[in-house]
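**Student:** Sequence unavailable; structure follows:
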């Protein structure tokens, strides 16, 4: 009993395998049964890939121009076999075409219209061979039904990607792209007018241009299923029909979020992506960058930063990265610190963050500002952009320097190159630069004296606040020359305050005000700045000389003290000064400031120069060393 069941199962399996070889699907089986029910034996076998169709020659030849040519070229009216190896859509598409030739009814819908149109083009089922042929039927359905909505057009376009190049020959791709562009522009105009009408009733909202408030349209996400080259053609067609560039931004963001998903652009590890996938994403990214709107502020800075990270990660072309850097430079005033903290993907033991990219962004910003400053207006007067944007950029770069200063691999040259790019007019005070300098010196304790001097030369001690001066005066990491500079300027500030000149501006502040005062005489201001810098260098040289003199005084003081201690007169009267009351203690800052006033190489207000030839020997009460 069991053996018979096993034999029966084996027989059934063999029958099924034979049927699968002859017929591809149940629908094909019904087609063959209908053909055999006509009591006319089939006279030709059509092989499409691995599937074979035993059908009649006459229905095919009467409607398919391609098969008619194959039969006529063979020279034999009784062709037993026709090979069709490259039918678009495969055996299923040919089955639908065969049903149409036999007059069997079937449904044409959005799911099969692309396949039907392409197989009709391949078999040349045009009006030339039969009235109401398949080409005409499919074109009518496309024009009247399928291409009336964006969803239908996108669906057909997406299916046509696998039917190339016959889909291009049938002009199916161009029809779908034109339909999407037309409907998208129409929908965009309607939504824009609707938003403007709604904002017109609100006084606050109407003051903001609608171009600055792009809204993602409901159909934008449908476009993300398209291949990148087809997606590019769709956007170009939309812009050619008048689609606004500012509205392209949200569509690009949606496509980028979906197509670039999976990239570890915020990590610092090795790349975890296959070469083939990396190449595909690189092509996608370069195409998206080429489609970015040319208008300023059309894209958010965070999105541009994300694209720049991906471009560096995927090693795109230099032109692609430079384009993104210039776009970020144009909107640097809107940038936050996280947007500039781009990890270094070189994996060569260099810095943790990509400092070179940020330096190029800052250079591009300065170039754009140079082009905007001192432009003639209608009254032939110079004007400059508002200070707020420049000050924001200066504060941003100071915070960036403080953030990357903790990196032990950051060289002095790179730190100085970034600090030099920060414009003077963007820094009301030097507290931010002092903070970044202090962090850098703390993270790099093995710097030489010359390197520490170079780093500290990036800040202007004259523009430090009182709190920063108090901290710098007790900072052991700063060079002695810098501390002396800080104390000197603090003493000068106190002296001016005592003389009633509390509102006296510093030379650097005056230079900054002259640059932005709208005065047309720019060259005298630049000459004054050059003179101030020269005087600053002379001051540094005098301070070095002062330090050497102080050291010599200290040595001579030590020798004098040793001589006095060893003298018998001192030993005979040990309590000579015991009856005197103790002197009040003075703070370190006041003591050093007072001594610096006496030892300063600069002339005082009363005109007396320290260390003059006619100077008398100081009395005993003023022999204290400033050290």
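**Tutor:** All right, it came through fine. Only a predicted model underlies this, so the values are computations on that prediction, with no experimental measurement involved.

**Student:** alpha carbons only for contacts and neighbour counts from here, please
**Tutor:** Fine.

**Student:** hang on, residue 10 in a strand?
**Tutor:** No. In this structure, residue 10 is helix, not part of a strand, as judged by DSSP: H, G, I helix; E, B strand; the rest coil.

**Student:** what residues are up against it?
**Tutor:** Listed by Cα atoms under 8 Å, 6 or more residues apart in numbering, residue 10 has no contact partners.

**Student:** now the helices: where do they sit in the stretch 301-450 of the chain?
**Tutor:** In the stretch 301-450 of the chain, the segments counted as helices under DSSP state H, counting those that start in this stretch are 301-314, 318-330, 337-340, 355-372, 387-404, 412-421, 431-443, 449-456.

**Student:** Could you report the separation of the residue nearest the centre of the chain from residue 358?
**Tutor:** Geometric centre of the chain, nearest residue: residue 305, 2.2 Å, by Cα atoms, centre = their mean. Counting by Cα to Cα, to the nearest Å, the gap from residue 305 to residue 358 is 11 Å.

**Student:** shared neighbours of those two, which are they?
**Tutor:** residue 340.

**Student:** follow-up on the earlier one: now the helices of the stretch 301-450 of the chain in a markdown table, with distance to residue 151?
**Tutor:** Listed next are the helices of the stretch 301-450 of the chain as a markdown table, based on distance: least, Cα to Cα, whole Å:
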| stretch | distance to residue 151 |
| --- | --- |
| helix 301-314 | 27 |
| helix 318-330 | 32 |
| helix 337-340 | 36 |
| helix 355-372 | 41 |
| helix 387-404 | 44 |
| helix 412-421 | 51 |
| helix 431-443 | 54 |
| helix 449-456 | 61 |
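
**Student:** one more structure, for comparison:
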């Protein structure tokens, strides 16, 4: 007589037969058959017992994978029992599960706990193929109906939520929304990421299974926008604890990978590899997830929102991913640097050294270099001139608009990081040097950043100050900025002289224009245009009165500048005398300060050298001839 379980399971029948043949058991110590790592555990074995004894139970998407793998493990095929459990599970899979995308994803998710056996029965591959095929055909079906019905609404059998998500691009989190500036990135194709309803279903999968599904979808022809949306949704779900979304969400998210690790490996194995530090285990798993997500990013440029890429980069730095992953993200961010803000670039450095700067300046410099390099390649490829007025497609204008936007953002970024006392002058200057000067209409923002930096670093050497200040173009400073710079004692003397010289030239030009009212045409002063003066009546007198007032004001400004230059010359003389005394005491050379003095003399617009030269010319003239006067 055979028990129902022995009748339907070839493996149990074989094991019992071996025990009977050996005869190593008695009534007091009966034979025991032990199964280690039984697929699905005791719950699944109990369901198989019910099946063998004819007890009804419900087969669902949550237990069908376990039943199929356990039946394979016990060799419960039809040859050893009519309509055995394998036949029932395969019928359920083909007629119910594989006809629905939702159910197929649920079954694939349940395969994670019995992965090796599910691979053996080809259940994982079948689920992946069905998912990729259904998503592709669903997109094709939607596209065809939209084309046929002129983009009108389409009656689907899905519920309202699915229909709404199918017909709109829904982003996963407010932090990763498309940028507020809807202007397309210059010289690129603006393709917006699309998060379909099935992306949330796929986000439940473990990273190794999701990677295989993603690869299958890409091979089957699923659109890049949908693939990108799926990646964004998966990243949101698996990395939410890194984005500060609350302790509850973090604990739920972290429990799944940790539990999976326990099932896949024995506790002893975990202790050998990771010890009892759960945080280390979690970081290792999260690093693996993030590196896989980065490796799956589509190659299309400007597909993801810049905020999403920046979020991935921050996570990559925090989890210490490979250098290749971080460089890939930096390159992608550099391709659409026009969309960032100064706050986006404020990426903190790792707290490894107290002497390090507060923000990762090297990273921003690499991103900026990537942007400038791709812009240079684009300019050479299209062979357009920045000064050309004929631009039918607006390529040159878009290029200039984009690089001006980047320049403004980097200047704002410099102002944000300038107050960091640990920021070195070389790094500050290295970023500022990358900015193309011909795309900076005004240098007020750069002057503000330099002033903040000098104020936060009072112990800079003169060489470091000159290195930072040489980036400033005094001719691009506004009148207010020039007035502030002329009184800024933090600037080196050379920079003060340059500022005063530029301001003097500006005042002289204004005086020349204002003192010539009789000339034809219009005159410009301070951004205001004065039309040609009439020769009749009161308007002429009013204009002349205004010009006299302006001339008086400008002359007062010149007098103030002359006084300021005199003070600077006096300070320079005192510094020179003091330095000479120090040099005499120490035996050093005075060549450096003498050369500085000569340069300052040449740069000083109010120097009295021209007077000395005039006197010298007078002395060089021959004396006048003495004429003889005769009295006749």
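**Tutor:** Received it, and whenever you're ready, just let me know what you need. Predicted model, so just to flag it, every value in this text is computed and none were measured.

**Student:** Can you give me the TM-score here?
**Tutor:** Aligned and superposed, the two chains score 0.67 in TM-score terms (TM-score structural alignment, normalised by the length of the first structure); 471 aligned residues with a Cα RMSD of 3.9 Å.

**Student:** give the contact list for the residue nearest to the centre of the first structure.
**Tutor:** Contacts for residue 305 of the first structure were tallied using Cα under 8 Å, 6+ apart; they are 328, 339, 340.

**Student:** For the first one, give me its contacts.
**Tutor:** The contact partners of residue 328 of the first structure, by Cα under 8 Å, 6+ apart, come to 301, 304, 305, 361.

**Student:** Could you dump those into TSV and include distance to residue 443 of the first structure?
**Tutor:** Output for the contacts of residue 328 of the first structure, formatted as TSV (distance: Cα to Cα, whole Å):
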residue	distance to residue 443 of the first structure
301	31
304	31
305	28
361	26
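
**Student:** what about the second structure, which of the residues you listed hold up?
**Tutor:** Cross-checking the contacts of residue 328 of the first structure against the second structure gives 301, 304, 305, 361 as conserved contacts, using both residues aligned by TM-score structural alignment, their matches' Cα atoms under 8 Å.

**Student:** Can you find the partner of the second one in the second structure?
**Tutor:** What it means is residue 304 of the first structure. Residue correspondence to the second structure (TM-score structural alignment): residue 304 of the first structure is matched to residue 309.

**Student:** since we're on that match, how many residues are nearby?
**Tutor:** 18 (other Cα atoms under 10 Å).

**Student:** isn't it right up against residue 331?
**Tutor:** No. With contact defined as Cα atoms under 8 Å, residue 309 of the second structure does not reach residue 331; the gap is 10.2 Å.

**Student:** shared neighbours of these two, anything?
**Tutor:** Common neighbours of residue 309 of the second structure and residue 331 (Cα under 8 Å, 6+ apart) do not exist.

**Student:** Looking at the second structure, which helix is longest?
**Tutor:** helix 537-586 (DSSP state H).

**Student:** chain center to that one: distance?
**Tutor:** Helix 537-586 of the second structure sits 48 Å away from the centroid of its parent chain (Cα atoms, centre = their mean, to the nearest Å).

**Student:** And for stretch 471-489 of the first structure?
**Tutor:** 40 Å.

**Student:** Now do that stretch: distance from first to last residue.
**Tutor:** 14 Å.

**Student:** Which residue in the first structure aligns with residue 109 of the second structure?
**Tutor:** Aligned by TM-score structural alignment, residue 109 of the second structure pairs with residue 158 of the first structure.

**Student:** hang on, its match packs against residue 223?
**Tutor:** No. Here residue 158 of the first structure does not reach residue 223: they are 9.2 Å apart, not a contact under Cα under 8 Å.

**Student:** Looking only at neighbour counts, state which of the two leads.
**Tutor:** residue 223 (24 against 20).

**Student:** and the more buried one, how far is that from residue 299 of the first structure?
**Tutor:** Applying Cα to Cα to residue 223 of the first structure and residue 299 of the first structure gives a distance of 19 Å.

**Student:** separation between the match of residue 304 of the first structure and residue 145 of the second structure?
**Tutor:** Taken as Cα to Cα, the span from residue 309 of the second structure to residue 145 of the second structure is 34 Å.

**Student:** what's the answer for residue 571 of the second structure, then?
**Tutor:** 82 Å.

**Student:** So for these two, which sits in the more crowded spot?
**Tutor:** Shown here are residue 571 of the second structure and residue 145; by other Cα under 10 Å, residue 145 has more neighbours (16 against 13).

**Student:** so which helix or strand takes in that one?
**Tutor:** helix 123-148 (DSSP states H and E).

**Student:** gap between that helix and the chain center?
**Tutor:** 33 Å.

**Student:** do the same with stretch 463-480 of the first structure
**Tutor:** With Cα atoms, centre = their mean, you get 37 Å for stretch 463-480 of the first structure.

**Student:** which part of the second structure lines up with it?
**Tutor:** Residues 476-493 of the second structure are where stretch 463-480 of the first structure lands, counting by TM-score structural alignment.
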